[in-house]
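Novice: for reference, the sequence and a predicted model appear below.
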Amino acid sequence: MPKKENPLRQLPVSSDGYGDIKIHLAEILEEKNISLNQLSFRTEMQRTQLRNYRDNKIQRLDIDILKRLCYVLECNLTDLIEYIPPEETQTLQ
């Protein structure tokens, strides 16, 4: 009897192989014509922190921040963040 293959994927050697997370905050702000200063005021968050989200320069997502952004921007989480699989990440580079 042949050995059954494990349906779960093995992790790549480095985290670069997992794919990427893209935050679409810049696009949403532009679409809704909202400045970072206005968003900072409405979300009661620092501009520096929001700038890091806008520029995709964060390492860990904060659920509270994501909820605030979705609430203030009246968008869904799927509008705000996107997972890009490793195959697509490599073609984008």
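Specialist: Yep, it's here. Numbers count the residues shown, from 1 in each chain.
Novice: could you use CA atoms for every contact and neighbour count after this?
Specialist: Will do.
Novice: buried set for the longest helix seen in the chain?
Specialist: Counting by DSSP state H, the longest helix found in the chain is helix 63-73. Applying a neighbour-count criterion of 16 or more other C-alpha atoms under 10 Å, one finds 69-70, 73 buried in helix 63-73.
Novice: next one for the comparison:
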Amino acid sequence: MENYGSIEVKIDEMLEKRNLSKNKLCFKAQLERKQLNKLYKNEAVRIDFGVLCRICFALDCDISDILIYKKPE
């Protein structure tokens, strides 16, 4: 199987920069805790664009602040 790289989620870094808890982010972005935990642990298989928009809005950041493309090695 071809390795195309991966996407790394950096929500933890933005939470620290914004001094926000996961609970506050869930509230502000209207997320379920389970949904956030999957993203936070880089275990999400699919991410809804609406969810990403709400997270970026709540964290006042750009998508490139929370998602990083990792090239294959």
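Specialist: Sure, I can see it. Computed from a predicted model, the values in this text were never measured in an experiment.
Novice: hmm, back to that, just checking, what packs against the longest helix of the first structure?
Specialist: helix 36-43, helix 77-80 (3 or more C-alpha pairs under 8 Å, 6 or more residues apart in numbering; DSSP states H and E).
Novice: the first one: which residues count as buried?
Specialist: Taking 16+ other C-alpha under 10 Å as the neighbour-count basis, helix 36-43 of the first structure is seen to contain the buried residues 36, 39-40, 43.
Novice: what does that helix rub up against?
Specialist: By C-alpha atoms under 8 Å, 6 or more residues apart in numbering, the residues outside helix 36-43 of the first structure that reach it are 29, 46-47, 50-51, 68-69, 72.
Novice: same question, stretch 47-57 of the first structure
Specialist: 22-26, 36-37, 40, 58.
Novice: where in the second structure does it fall?
Specialist: Across the second structure, the stretch matching stretch 47-57 of the first structure (TM-score structural alignment) is residues 33-43.
Novice: please state the offset of the matching stretch from the chain centre?
Specialist: 8 Å (C-alpha atoms, centre = their mean, to the nearest Å).
Novice: kindly report the same for stretch 28-39 of the second structure.
Specialist: On C-alpha atoms, centre = their mean, the centre of stretch 28-39 of the second structure falls 9 Å from that of its chain.
Novice: quick check: end-to-end length of that stretch?
Specialist: Taking C-alpha to C-alpha, to the nearest Å as the measure, stretch 28-39 of the second structure stretches 16 Å from start to finish.
Novice: Leu77 of the first structure matches what in the second structure?
Specialist: Aligned partner of Leu77 of the first structure by TM-score structural alignment: Ile63.
Novice: Pro86 of the first structure too?
Specialist: Per TM-score structural alignment, Pro86 of the first structure is aligned with Pro72.
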